[in-house]
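Sequence and computational prediction follow.
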Amino acid sequence: MLALESVDLSATVARHLPYLRRYARALTGNQSSGDRYAVAVLESIVADPGLLVAHAEPKVSLFAVFHSIWSTSGAPVAEADDLISGAAQAHMAGLTLNSREALLLNTVEGFDQAQVAEIMGVDVAEAQHLIDVAVEEMERSVRGSVLVIEDEAIIAMDIAAIVEGMGHRVTSNARTRAEAVDMAAAEPPDLILADIQLADNSSGVDAVNDILAQFGAIPVIFITAFPERLLTGERPEPAFLINKPYTEEQVRSAVSQAMFFSSTETLRA
């Protein structure tokens, strides 16, 4: 157990807060709702700094505080603001309790099963069971078409193989902003996976915004080596953001959840 005086509260929270916010957005379905939970976590820690050292690792403690608030509130999702998010929330009602949380903690946020168990207050076997259940329930619930926006051919092929292995169909791979917009116009996708930096120095964020402006709400996953460019808190951020280098499990988890719970917000470059 860490001594409270050994922890620089503000520095510790600042280091982990962008990832807590990412996690909260993915759970709730949009940035504003997720950020309200992040604020509630911060308020709890300010009121009782000892919460940050309740576990051996401050990051585990931070996420455990979130879980306590989330579960106490009944784990609500954001209010449906369109037909897509409404349908996704209807799907949510059929999921095993806490399974999405366990899956996100493990595959996207990188906690091992023992840490997931600590955060959620369950044993390791139950944590692994929840992860397995979430994978099964989500992957069988939705199938669709996917546009990949990625300028590195090997990475694009790898992403496509993962997505197709899940039963989805990759419509095309775009290497530039212009190609992405043209390909989306030719066949509007159900999901977009995009890098930020593209082949001609154009922006994947701009490409996504162009597509969303034309077709409306489509779930988006950004896969990037530069997550800090989006996790700033200064503008709308994506609900689903994966770091490069990624793992197959991270991609599968994000694709399943984005397809299932598709309320990713538009980014403004």
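Okay, I see it. On a predicted model such as this, the values are computed, not experimentally measured, just so you know.

Please make it C-alpha for all contacts and neighbour counts, starting now.
Fine.

which helices and strands does the lengthiest helix in the chain pack with?
Identified as the longest helix of the chain according to DSSP state H is helix 9-28. Contact partners of helix 9-28 among helices and strands, from 3 or more CA pairs under 8 Å, 6 or more residues apart in numbering; DSSP states H and E: helix 31-47, helix 58-72, strand 240-243.

nearest to residue 146, of these?
Proximity to residue 146 (CA to CA) singles out strand 240-243 among the helices and strands packed on helix 9-28, at 14.8 Å.

who touches that closest one?
Contacts made with strand 240-243 from outside it, assessed by CA atoms under 8 Å, 6 or more residues apart in numbering, are listed as 22, 26, 108, 220-227, 250-251, 254, 258, 264.

Okay, buried residues for the helix or strand that comes right after that strand please.
Tracing the chain past strand 240-243, the next element assigned as helix or strand by DSSP states H and E is helix 248-260. Buried residues in helix 248-260, counting neighbours by 16 or more other CA atoms under 10 Å, are found at 250-260.

Could you say which of the helices and strands packed on helix 9-28 is packed most deeply?
Across the helices and strands packed on helix 9-28, the average number of neighbours (mean count of other CA atoms under 10 Å) peaks for strand 240-243, which reaches a mean of 23.

Now do the same contact list for residue 139.
Residues counted as contacts of residue 139 (CA under 8 Å, 6+ apart) are 166, 256.

any idea how far residue 156 is from it?
Relative to residue 156, residue 139 is positioned 21 Å away (criterion: CA to CA, to the nearest Å).

same deal with residue 57?
Look at residue 57 and residue 156: by CA to CA, they are 36 Å apart.

the more surrounded of these two?
Between residue 57 and residue 156, residue 156 has the larger neighbour count (other CA atoms under 10 Å), namely 20 against 13.

How about that one: what's its closest non-neighbour residue?
Take residue 156 and drop its neighbours on the chain: the residue closest to it by CA to CA, 6 or more residues apart in numbering is residue 150, 5.6 Å away.

Okay, one more to line up with it:
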Amino acid sequence: MNTTTGAGGFSESIAGELPYLRRYARALTGSQETGDRYAAATLEAILQDRSIFSEELSPKTALFHAFHMIWSTAGAPTATSESESAGLEQKALDHMAGLTSNSREALLLNTIEGFTFAEVAQIMEIEEGEAENLVHIAISEMERSMTGKVMIIEDEAIIAMDIHSIVDEMGHTITGIARTRAAAVELGAKDRPDLILADIQLADNSSGIDAVNDLLQQFGDIPVIFITAFPERLLTGDRPEPAFLISKPYSEEQVRSAVSQAMFFASTETLVA
């Protein structure tokens, strides 16, 4: 049960979980702008009616439950401008419409945000068995959606080979493993990837964020997943932020889920170091 009392404690309990709600909303919509709109709408709704923030749930579960009340009421988001990024977002949303209803939500909640099936059920107001079934459906549908070429930017050999094994087993082709920013740029020039998986801190103290920016400047929109022990460097609230961010230590399910969804959306936003 949520034992938070007082306005200060209540605000602190939400503030601590907000970066993860924003991460979830971005991954769910495929857009930082749209995801942030839904997160902001959730906070506004809670401020107007505290009853939607259930004290019977943990703060994080209660916050995500309130988000889903807004999400389910508003329906599927739509792109709101004529910009190129809005066009990419609309393509992603059109693609998402072909999936089994509620399956991506359940998958993201379970594999990326770490909620148990019981907690997913509470958030989505469904039965626990249905939550588990939706996760399995989403994994199956998204892995069938698309395969492609994947670049790995990671300086730790054991981690790089583990990621390589997971992605290879999913049916994707690995273009190579880069341990530095310069090596990543060189590898990309040889074989343009369809997806990039990148650490932030690399072998020569260069930045994985800089490496990704170099590649995006060269190739344009490529989906990116950051797998890092320093997620706080990217969950800052500054624009733009990555839609897909996995914290180390990671699980195989997290990697498989993020790769499937990033390839599914097949778009990203350039990061600013």
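Nice, thanks for sending it over. It should be emphasised that the depicted structure is a prediction, and the values quoted were computed from it without experimental measurement.

Can you give the structural similarity as a TM-score?
Structural agreement between the two chains, given as a TM-score (TM-score structural alignment, normalised by the length of the first structure), stands at 0.95; 269 aligned residues with a CA RMSD of 1.6 Å.

thinking again about what came up before, isn't the residue nearest to residue 156 of the first structure right next to residue 173, touching?
Yes: under the criterion of CA atoms under 8 Å, residue 150 of the first structure lies in contact with residue 173, with a separation of 6.8 Å.

Comparing the two, which residue is more hemmed in?
Legend: neighbour count by other CA under 10 Å for residue 150 of the first structure and residue 173, higher for residue 150 (27 against 21).

which residue lines up with the more buried one in the second structure?
Counting by TM-score structural alignment, residue 150 of the first structure lines up with residue 154 in the second structure.

which residues does its match contact?
Taking CA under 8 Å, 6+ apart as the definition, contacts of residue 154 of the second structure comprise 160, 177-180, 198-199, 202.

what do you get for residue 265 of the first structure?
By CA under 8 Å, 6+ apart, the contact set of residue 265 of the first structure is 30-31, 217, 236-239.

Could you single out the nearest of these to residue 209 of the first structure?
Residue 209 of the first structure has its nearest neighbour among those in residue 217, at 10.4 Å by CA to CA.

Any figure for the gap between the closest one and residue 116 of the first structure?
32 Å.

and the two? which has more neighbours close in?
Taking neighbours as other CA under 10 Å, residue 217 of the first structure and residue 116 compare with residue 116 leading, 28 against 20.

What lines up with that one in the second structure?
Under the alignment (TM-score structural alignment), residue 116 of the first structure pairs with residue 120 of the second structure.

Check which helix or strand its match maps to.
Secondary structure here is read from DSSP H and E; on that basis residue 120 of the second structure sits in helix 117-124.

Now that helix on the first structure. Mean distance?
When the first structure is overlaid, helix 117-124 of the second structure sits 0.2 Å from its aligned residues on average, using mean CA distance after the TM-score superposition for the first structure.

and that helix, what does it pack onto?
Counting by 3+ CA pairs under 8 Å, 6+ apart, helix 117-124 of the second structure packs on helix 59-74, helix 128-143.

in the longest helix of the first structure, what's buried?
When burial is assessed from 16+ other CA under 10 Å, helix 9-28 of the first structure yields the following buried residues: 9, 13, 17-28.

Residue 253 of the second structure touches residue 113, doesn't it?
No: contact between residue 253 of the second structure and residue 113 fails when scored by CA under 8 Å: they sit 11.4 Å apart.

Find the helix or strand that residue 221 of the first structure is a member of.
Secondary-structure element containing residue 221 of the first structure, defined by DSSP H and E: strand 220-224.

Helices of the stretch 101-250 of the second structure, residue ranges please.
Secondary structure of the stretch 101-250 of the second structure by DSSP state H, counting those that start in this stretch: the helices cover 103-107, 117-124, 128-143, 157-169, 181-190, 208-219.

Looking at the ones you listed, which is nearest to residue 248 of the second structure?
Smallest distance to residue 248 of the second structure across those (CA to CA): 9.9 Å, for helix 157-169.

who touches that closest one?
Here helix 157-169 of the second structure makes contact (CA under 8 Å, 6+ apart) with 150, 152-154, 173-174, 177, 252, 255-256, 259.

Which one of those is nearest to residue 73 of the second structure?
Using CA to CA, residue 259 is the member of those that sits closest to residue 73 of the second structure, with 28.6 Å.

mind checking what that closest one lines up with in the first structure?
For residue 259 of the second structure, the aligned residue in the first structure is residue 255 (criterion: TM-score structural alignment).

Map residue 215 of the first structure onto the second structure.
With TM-score structural alignment as the matching criterion, the partner of residue 215 of the first structure in the second structure is residue 219.

wait, what's in contact with the residue mapped onto residue 103 of the first structure from the second structure?
Pairing criterion TM-score structural alignment: the partner of residue 103 of the first structure within the second structure is identified as residue 107. Counting by CA under 8 Å, 6+ apart, residue 107 of the second structure makes contact with 134-136, 138-139, 257.

now with 10 Å?
Contacts of residue 107 of the second structure were listed using CA atoms under 10 Å, 6 or more residues apart in numbering, and they are 28, 113-115, 117, 120, 131-139, 253-254, 257-258, 261.

tell me which residues in stretch 226-236 of the first structure are buried?
Buried residues in stretch 226-236 of the first structure (16+ other CA under 10 Å): 227, 230-231, 236.

no wait, stretch 141-148 of the first structure
Buried residues in stretch 141-148 of the first structure, counting neighbours by 16+ other CA under 10 Å, are found at 142-143, 145-148.

Distance of residue 140 of the second structure relative to residue 267 of the second structure?
Noted for residue 140 of the second structure: a distance of 21 Å to residue 267 of the second structure, by CA to CA.

ok, those two, which is more surrounded?
When neighbours are counted by other CA under 10 Å, residue 140 of the second structure and residue 267 differ, and residue 267 comes out ahead with 22 against 12.

which one is that one nearest to, not counting chain neighbours?
Distances taken as CA to CA, 6+ apart put residue 223 closest to residue 267 of the second structure, at 4.8 Å, once the chain neighbours are dropped.

Now for that neighbour, how many residues are close by?
A count of nearby residues for residue 223 of the second structure, using other CA under 10 Å, gives 26.

Verify the stated contact: residue 30 of the first structure with residue 238.
Yes: judged on CA atoms under 10 Å, residue 30 of the first structure makes contact with residue 238 at a distance of 8.1 Å.

shared neighbours of those two, anything?
Taking CA under 10 Å, 6+ apart as the contact definition, residue 30 of the first structure and residue 238 share the neighbouring residues 22, 263-265.

what residue is smack in the middle of the second structure?
Centre of the second structure computed as the mean C-alpha position; nearest residue by CA atoms, centre = their mean is residue 244, 3.2 Å away.
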